[in-house]
Structures are given as C-alpha cells and as structure tokens.
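1. only geometry, no sequence info:
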C-alpha cells in the first residue's frame, strides 16, 4: 500500500500538503529523486536528540532515512528503495520528522 512509487501529480500534491503542515523552518523539496529537507537546531545535542527520536520512529515503521549530521544541522533524504522512488511512506516519515522537530 505505502510502497507504490508516486507519480508527478501525487508527488506535487503530497509535497504541498506536507509543507502546509510543516510550520516554521525549511520546506521539504524534491532533490535528485528524493524527498529532501535540512533541519537546523540550537546545538549538537538538540540535533542528535532529534535523530535519536526519529531513529526510533523510523525503526518502528521499518523505513530508514538517508541522513547526515554536522554539528547542529541534519540533512535528510527520503525514498523507498524497493519502490524505486518516493512513496507515501516517505511522506509519512517526513511528517513524523516535522512533528518531532517541533
């Protein structure tokens, strides 16, 4: 169900809905065929805490982000490998990340 690759129309609609609910901060975008966002935090501890909370949520979803952390910045790229692109599962995890980031 969540693992079907979204077409361009569904991607645009889902991205618009995700960003409408994201609140303040950088919006999500599509970059290199992945759902992308950069999160900025006050310091390393806050960034690492965010990553820890997301890791637990991602594990429960059996869906894992491609991400990196440098000091207080976390770069995230989401796609569903077995679907060959972005799926609803990616948008579900992205919304969860936004909620965790506050």
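-> Yep, that arrived. Computed from a predicted structure; not experimentally measured. Residues are numbered from 1 along each chain as shown.
2. C-alpha from now on. contacts and neighbour counts both.
-> Will do.
3. Run a quick neighbour tally on residue 70.
-> Residues lying near residue 70 (other CA atoms under 10 Å) number 10.
4. Now the element after the longest helix along the chain, going C-ward?
-> Of all segments of type helix in the chain, defined using DSSP state H, the longest is helix 44-61. Sequence order places strand 66-70 as the next helix or strand after helix 44-61, per DSSP states H and E.
5. ok, second structure coming up, stack it against the first:
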C-alpha cells in the first residue's frame, strides 16, 4: 500500500506549522546544532528509534555537532504525511538535545 503524495497546498499549510523546517525540492530539511557531539549522537539515536517504530527513515548527516535531517518518502517520490509526522517527532525531541537550529545550507 503506497502513501499518497501531499498536494502543494498541503505542503505549504504544513510548513506554516513547522517553522524550523525548509522545503528542498521533494524533501524537508532541518539543521540542528547539538550541545556536544555525543549529545548530537543521542538525538540521532532518539530519532532512529522513532524511525524504526514507524518504518520511515530520514537521511541524516552528522558533522561534529551539526545534524542535518532530510525527510522524503522515497517510495512515493516526494513528501507524504509520513514526513510531516516524523518532522513533528523530531521537533518534539530536539529541545532535549539541541543547542540551536542552524540555517539550512
């Protein structure tokens, strides 16, 4: 069973409720700077647990204390409700581990 792609209107509406996220083509991105490298790894682990539980996995790039999350439903070819749900979970988890958001590059 495939997950339907979000419409342009649904994406715009969702981004209004996800201010830390940026649209990058067919994906959402958020960069977070953790308090330390190990704290960043703890955030990645917490997100990985959610990803495993929901069977929806983000692309994660770790550069010292900076973690870049990229969300897209590859099987659907773009953004779906699964990505929005994972973005909300990352937003819920981030304050426990993060020092600050950093601009997406």
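-> In hand now; what should we look at? Keep in mind that this is a model prediction, so the values were computed, not measured.
6. picking up where we left off before, mind listing what's buried along the longest helix of structure 1?
-> Using 16 or more other CA atoms under 10 Å as the burial criterion, the residues of helix 44-61 of structure 1 that qualify are 44, 46-48, 50-51, 54-55, 57-58.
7. export those to TSV and tack on distance to residue 36 of structure 1?
-> Listed next are the buried residues of helix 44-61 of structure 1 as TSV, based on distance: CA to CA, whole Å:
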residue	distance to residue 36 of structure 1
44	20
46	20
47	17
48	18
50	16
51	15
54	15
55	17
57	18
58	16
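8. and of the residues you listed, the nearest to residue 6 of structure 1?
-> Minimum distance to residue 6 of structure 1 across those is 20.0 Å, recorded for residue 58 (CA to CA).
9. pretty sure the closest one is touching residue 64, no?
-> Yes. Using CA atoms under 8 Å, residue 58 of structure 1 is in contact with residue 64, at 5.4 Å.
10. for structure 1, what spans make up the strands?
-> Secondary structure of structure 1 (DSSP state E): strands located at 29-31, 34-40, 66-70, 73-78.
11. nearest to residue 85 of structure 1, of those strands?
-> That would be strand 34-40 among the strands of structure 1, by CA to CA, at 7.0 Å.
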